[in-house]
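> Provided below are the primary sequence and the corresponding predicted coordinates.
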Amino acid sequence: METLIQLGEQAKKAARSLAKATTSEKNEALKSMSQALIDHTETILTANKLDLTAAKENGISENMIDRLILTEERIQAMANGILEIADLPDPIGKVDGMWKNEAGLTIGKQRVPLGVIGIIYESRPNVTTDAGSLCFKAGNAVILRGGKEAIHSNKVLVHVLQDALKTTMFPSTAIQLVEDTTRESSKEMMRLNRYLDVLIPRGGAKLIQTVMDTATVPVIETGTGNCHVYIDKDAQLTMASNIIVNAKCSRPSVCNAAETLLIHEDVAETFLPAIEKALAPWNVELRADEKALSYLQKAVPATQEDWETEFLDFILAVKVVSSLDEAIEHIDRYSTGHSEAIVTDDYAAGLKFHREVDSAAVYINASTRFTDGFEFGFGAEIGISTQKLHARGPMGLSELTSSKYIIFGEGQIR
């Protein structure tokens, strides 16, 4: 098993090779990686079964197993995702403006790769191919460290991608995996300043907080999604019901799923019994404040912790508010800055919500589940940034670049 120092040295060397590559060269390599996933579907599924067996033996929840499981359809989707990345415009080399200064120098700002990116993530094997291919297209080498739950799947996936790269001009070490899943390797990676240019954690709140507290490498914070949907007094209630059911139930284990429902008191008496019935087929547990409890049949009282929690499960916190301002205040206090939505026919209320809610993605009359790189047209995503420096929201190719100034002169001196 290679050490992190060895992985770092190899990644640095690979990054220099990638930085010189043309768009067409990278795209051809991506197509080879995509085809390799299809060609090795059975091998990938066999490895995934080992992870699934171990997960069930360890009592991992069904929602977390949903993140872990691979099928032929999911592998096909992963391969298609790589092809979509190949089709995306290459940000590398793009000049973001050019101007002359008083000395007559022509100055431009050009997009360049970040260099070597480290990704720490949990039990979703598709992150392995998404992150590897996105970093590659943006000219970066990547060191991946997935969770122990998916180690067999991740090892095979990275070997498949590396074997595909061996048929191209690129070093297979452009995409590497940390196979040691101990806490020690994780902590060592967080301090790999000599080799990593940036570290991106992708997973639950505990993982992200650990990285933020421990890392000495620059970190882009992603992921934790305590997302809210507010039903305004002027909402279309059928639309509101559809949005809530989608935002909570379509895939509750992901970070863009709704965790808290806020309802204006003017429509609470009508809407809450209806939404309880609409959520019943999924056995959603409702944890409600005192006002909401009076309109619901099977809800339990909400605690302070419920307003703060990313459940990642069929659980929804419910609160009745007296105004749009109270809804915004609640979101401001408890949101993780990921995704929030308002359902309303009041144009002014929608604009106020947009203006005053400070999250990466703010919706009017749409589900929070759309906060996603594919849905935004970025191809696959590295993650969803909830911070404000450099990158915010779904992180696609552009967010995996830096810039340098290019200056043309005619002998000027200062």
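All right, it came through fine.
> from here on, contacts and neighbour counts on C-alpha atoms
Noted.
> confirm that Ala150 sits in a strand.
No: per DSSP: H, G, I helix; E, B strand; the rest coil, Ala150 lies outside any strand segment and is helix.
> dump the residue contacts of it.
Asn48, Asp51, Leu68, Glu122, Ser123, Arg124, Pro125 (Cα atoms under 8 Å, 6 or more residues apart in numbering).
> Gly337: which of those is nearest?
Glu122 (20.8 Å; Cα to Cα).
> which of the contacts of Ala150 sit farthest apart?
Pairwise over those, using Cα to Cα, the maximum falls at Asn48 and Glu122, 14.4 Å.
> picking up where we left off before, got CSV for the contacts of Ala150, with neighbour count too?
Formatted as CSV, these follow (neighbours: other Cα atoms under 10 Å):
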residue, neighbour count
Asn48, 25
Asp51, 23
Leu68, 21
Glu122, 21
Ser123, 23
Arg124, 22
Pro125, 26
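> tabulate the residues you listed (JSON lines), appending secondary structure and distance to Thr371.
As requested, the contacts of Ala150 are arranged in JSON lines below (DSSP: H, G, I helix; E, B strand; the rest coil; distance: Cα to Cα, whole Å):
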{"residue": "Asn48", "secondary structure": "helix", "distance to Thr371": "27"}
{"residue": "Asp51", "secondary structure": "helix", "distance to Thr371": "28"}
{"residue": "Leu68", "secondary structure": "helix", "distance to Thr371": "21"}
{"residue": "Glu122", "secondary structure": "coil", "distance to Thr371": "19"}
{"residue": "Ser123", "secondary structure": "coil", "distance to Thr371": "20"}
{"residue": "Arg124", "secondary structure": "coil", "distance to Thr371": "17"}
{"residue": "Pro125", "secondary structure": "coil", "distance to Thr371": "20"}
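> quick check, nearest of those residues to Asn154?
For these, the nearest to Asn154 is Pro125 (6.0 Å; Cα to Cα).
> before we go on, here's another structure to hold up against the first:
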Amino acid sequence: MESSKQQSVTTSEVIHKATLAKQAAPRLSLLTTEQKNKALLMIADALIAETPSIMTANADDLRFGRENGTSDSLLDRIALNEHRIADMAEGLRQVVALPDPIGDILEQTTRPNGLNITKIRVPIGVIGIIYEARPNVTVDAAALCLKTGNAVVLRGGSAALSSNRRIVEVLHEALSRSDIPADSLQLIEDPDRSSVDQMLRLNGLLDVLIPRGGHSLIQNVVKNATVPVIETGSGICHTYIDETADFEMALQIALNAKVQRPSVCNSMETLLVHESFAEQHLVSISEQFIANNVELRGNEQARSLVPAIKLAADVDWDTEYSDYILNVRIVSSLDEALQHISLHGTQHSECIVSANEKNAERFLQEVDAAAVYHNASTRFTDGFEFGFGAEIGISTQKLHARGPMGLPELTSTKYRVLGSGQIRG
């Protein structure tokens, strides 16, 4: 009986809020760039003004997480501080500064019969976003969706529910003083998994779903949704150190890719090292990782050089740790590195550190990933770092969008056809 009641409550909230967003979408799509930008600046100011109350709500999430044994890496994803909230506000201001893609003319032609056909960018409509842990996604999603004239229905993870609830309250209060309908932004607060199941089948209310989170969440959405999905992928990212790499550069890139923030999807999970480079430098590199509290797992060849490295199991090469754990594999050639990435990568972000331009170019051409790097950390795969202000996710699929998804990726197209009485014979 209780389960049936819970299902009814969940169904009511999800459908009710998606309906409100659907009703607000047409009004939102008519707003000018100036009206949307003004609203986003109001949101940015509100976030700064309400930093203390947001941090108080976030503290509740962190306390609940610690009491329930949440890992340190997940707690880091949930945690907010003044700096992170200021970054969220700055991301909003950067989105304001970006060109509004809505109304952009992509193609224009006049047919021999006199028809004038123009292809323009338009909002998608109502976007559903299902995500885990990171409260900053709430603000990023709101900024990008509202700037592109899309209503948005958010369903964050229960681990950050208090933070997300307070952030959306702040955003709603700011929107109530703007021209953007407050109903354009909705948060599903029911933590029961049935609320996710409902969203997956909201055809007619949601135009697209975007999942952000771990592999299991993404695959659940991809496999079970009847609403169209833009797949964002888990990040099993690699850094390959070629035999010609500069030691200090390779060390700093590898450390940054793993240690700077291991809980995020663009952090490195496997370090591939050419055997010639490894013979000279793997001991020193391993010492640096160990000094940064990183547990190392590797193949037999890596362990023969650094006994502190634990033997990696087969499953480790296919695991997104999002933690202070790193796989280390010694390879004999670029070919072996490419083969390993092809077998175990998730088409997210891959890097080669090399002074050999030919090897670097081959790596950039052959590796099938949303972002490929030469002599730079994979941590840069991020909408903020790419100049998008924020991102809705990092798409690892190949249709509609790939890589960090900014404003243009949240649009569809429409053909405007102008005639003077033409009929088809």
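Structure received. Everything numeric here is computed off the predicted structure, so don't read it as measured data.
> can you give me the TM-score here?
The pair, once superposed, lands on a TM-score of 0.98 when counted by TM-score structural alignment, normalised by the length of the first structure; 414 aligned residues with a Cα RMSD of 1.1 Å.
> out of the contacts of Ala150 of the first structure, which is nearest to Gly59 of the first structure?
Once Cα to Cα is applied, the member of the contacts of Ala150 of the first structure that ends up nearest Gly59 of the first structure is Asp51, at 12.4 Å.
> how about the closest one, what's its partner in the second structure?
In the second structure, the residue matched to Asp51 of the first structure (TM-score structural alignment) is Asp61.
> report the spatially closest residue to its match, excluding sequence-adjacent ones.
Distances taken as Cα to Cα, 6 or more residues apart in numbering place Ala160 nearest to Asp61 of the second structure, at 5.6 Å, with adjacent residues excluded.
> how close does Glu391 of the second structure sit to Leu92 of the second structure?
11 Å (Cα to Cα, to the nearest Å).
> name the residues contacting each of those two.
Common neighbours of Glu391 of the second structure and Leu92 (Cα under 8 Å, 6+ apart) are Asp140.
> quick one, helices of the second structure?
Per DSSP state H, the second structure carries helices over the ranges 2-29, 33-49, 51-67, 72-78, 82-97, 136-147, 161-175, 193-199, 215-224, 247-259, 275-291, 300-305, 334-344, 357-366.
> Ala37 of the first structure and Val160 of the first structure, how far apart?
Residue 37 of the first structure: Leu, not Ala. 7 Å.
> more neighbours: the two, which one.
Applying other Cα atoms under 10 Å to Leu37 of the first structure and Val160 shows that Leu37 carries more neighbours, namely 24 against 21.
> that one corresponds to which position in the second structure?
Checking TM-score structural alignment: Leu37 of the first structure goes with Leu47.
> also Glu269 of the first structure?
By TM-score structural alignment, Glu269 of the first structure lines up with Glu279.
> that match against Leu305, yeah?
Yes: between Glu279 of the second structure and Leu305 a contact is recorded at 7.4 Å, counting by Cα atoms under 8 Å.
> with neighbour numbers in mind, choose between the two.
Leu305 (17 against 13).
> so what's the more buried one up against?
Counted by Cα under 8 Å, 6+ apart, Leu305 of the second structure has contacts Glu279, Leu282, Val283.
> mind putting those into a markdown table with distance to Arg424 of the second structure?
Rendered in a markdown table, the data for these read as follows (distance: Cα to Cα, whole Å):
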| residue | distance to Arg424 of the second structure |
| --- | --- |
| Glu279 | 74 |
| Leu282 | 72 |
| Val283 | 75 |
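> nearest to Glu350 of the second structure, of these?
Among the contacts of Leu305 of the second structure, and counting by Cα to Cα, the member closest to Glu350 of the second structure is Leu282, at 19.9 Å.
> what about the closest one, how many neighbours?
The burial count for Leu282 of the second structure: 22, using other Cα under 10 Å.
> same check on Ala380 of the first structure?
28.
> that one corresponds to which position in the second structure?
Match for Ala380 of the first structure (TM-score structural alignment): Ala390.
> in terms of contact, does that match touch Lys147 like I think?
No: Ala390 of the second structure is not in contact with Lys147 according to Cα under 8 Å; the separation is 11.5 Å.
> find the residues that touch each one of those two.
With Cα under 8 Å, 6+ apart as the test, Ala390 of the second structure and Lys147 both reach Val95.
> how about Ser402 of the first structure, what's its match in the second structure?
By TM-score structural alignment, Ser402 of the first structure lines up with Ser412.
> count of neighbours near its match?
Count around Ser412 of the second structure with other Cα under 10 Å applied: 14.
> report the contact partners of it.
So Ser412 of the second structure contacts Arg121, Val122, Pro123, Ile124 (Cα under 8 Å, 6+ apart).
> let's see 10 Å
Ile102, Ile120, Arg121, Val122, Pro123, Ile124, Gly125, His400 (Cα atoms under 10 Å, 6 or more residues apart in numbering).
> quick check, nearest of the residues you listed to Arg416 of the second structure?
Of the contacts of Ser412 of the second structure, the one sitting nearest to Arg416 of the second structure (Cα to Cα) turns out to be Ile120, at 7.6 Å.
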